[in-house]
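Engineer: Based on what follows, work out the 3D shape:
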Amino acid sequence: MSTPNPTQADHGTTAPRAFIAPAQLMNWNDLPREKMRPGIERAGFGGDHVLCQFAWVQPGATLRPHSHDFDQLVVVVEGECIFHVGGVPHACRPGSLLRVPPHTEHYIEVVGDKPVFEIDLFAPVREDYAHLMDHQREPAA
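Structural biologist: Here you go, the predicted structure:
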């Protein structure tokens, strides 16, 4: 049974999501990927109230400073990069954990010639990224 997400004052309303089962097991290597822009692919996995975005960022990928109205937690799994957050560079390597505060401009810059694989956590689910979980939904009856 799906529970609707509450309205978020600074994030908009999210629609109820219907998932296949109370628990789901998948491998991030098997998730359908979406090309975000040149040099960046992403995939998603989540539930009614949280989204895990998996991002593969190539050296030389286009930098795009941006901000949003919610926290973003970042886990660097592979590669080295600099996360620029609020004008401050943060050198990251595998195992690095970073919190990007709301309303703070940020972007990733790959260091060296190896791609970066990182995981972003968003709660509540970003409405503009919710489609990344479509592969988890129950088929229409």
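
Engineer: use CA for all of it now, contacts and neighbours both
Structural biologist: OK.

Engineer: Ends of stretch 53-67, what's the gap?
Structural biologist: For stretch 53-67, the separation between the terminal residues is 16 Å (Cα to Cα, to the nearest Å).

Engineer: Tell me the buried residues in it?
Structural biologist: For stretch 53-67, burial by neighbour count (16 or more other Cα atoms under 10 Å) applies to Q53, F54, A55, W56, V57, Q58, P59, S67.

Engineer: doesn't T104 make contact with the last one?
Structural biologist: Yes - under the criterion of Cα atoms under 8 Å, S67 is in contact with T104, at a separation of 5.3 Å.

Engineer: The structure of the following sequence is requested for comparison with the preceding one:
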Amino acid sequence: MSEPKIEHWDEAKDGVLNAENMMNKLQKEGYSCTQYTFTPGTTFSDHSHGVSKKDAIISGEFQFTIYGKTIVLHPGDTVEVPKGTVHSAEVVGKNSVVFIDAS
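Structural biologist: Prediction:
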């Protein structure tokens, strides 16, 4: 079984964490980006995508299950989601999640 591939924001290299800087970083990696805000209690049941993508967290906490492992993503974290990989997610805590969908 594969392991989740998570990257953490490096302020020394990437600058201050904000949506604009995260999108710039992801666009330099070749991704197109869309920003969303998910309110507390938002859940996404098991699903997959027809393209490989990265999910990035700007604020809030996002519980993410992939490859049978559950992790909590924090601000500045990104996770790779390969094409066709089943995963699920939910907003945890009392704060909304600002989320960048990069595909």
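
Engineer: re earlier: including distance to C81 of the first structure and secondary structure, could the buried residues of stretch 53-67 of the first structure go into a markdown table?
Structural biologist: Formatted as a markdown table, these follow (distance: Cα to Cα, whole Å; DSSP: H, G, I helix; E, B strand; the rest coil):
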| residue | distance to C81 of the first structure | secondary structure |
| --- | --- | --- |
| Q53 | 17 | strand |
| F54 | 15 | strand |
| A55 | 13 | strand |
| W56 | 12 | strand |
| V57 | 10 | strand |
| Q58 | 10 | coil |
| P59 | 9 | coil |
| S67 | 18 | coil |
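
Engineer: Any chance of JSON lines for those, columns distance to L121 of the first structure?
Structural biologist: Shown next, in JSON lines, are these (distance: Cα to Cα, whole Å):
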{"residue": "Q53", "distance to L121 of the first structure": "6"}
{"residue": "F54", "distance to L121 of the first structure": "9"}
{"residue": "A55", "distance to L121 of the first structure": "11"}
{"residue": "W56", "distance to L121 of the first structure": "15"}
{"residue": "V57", "distance to L121 of the first structure": "16"}
{"residue": "Q58", "distance to L121 of the first structure": "20"}
{"residue": "P59", "distance to L121 of the first structure": "22"}
{"residue": "S67", "distance to L121 of the first structure": "15"}
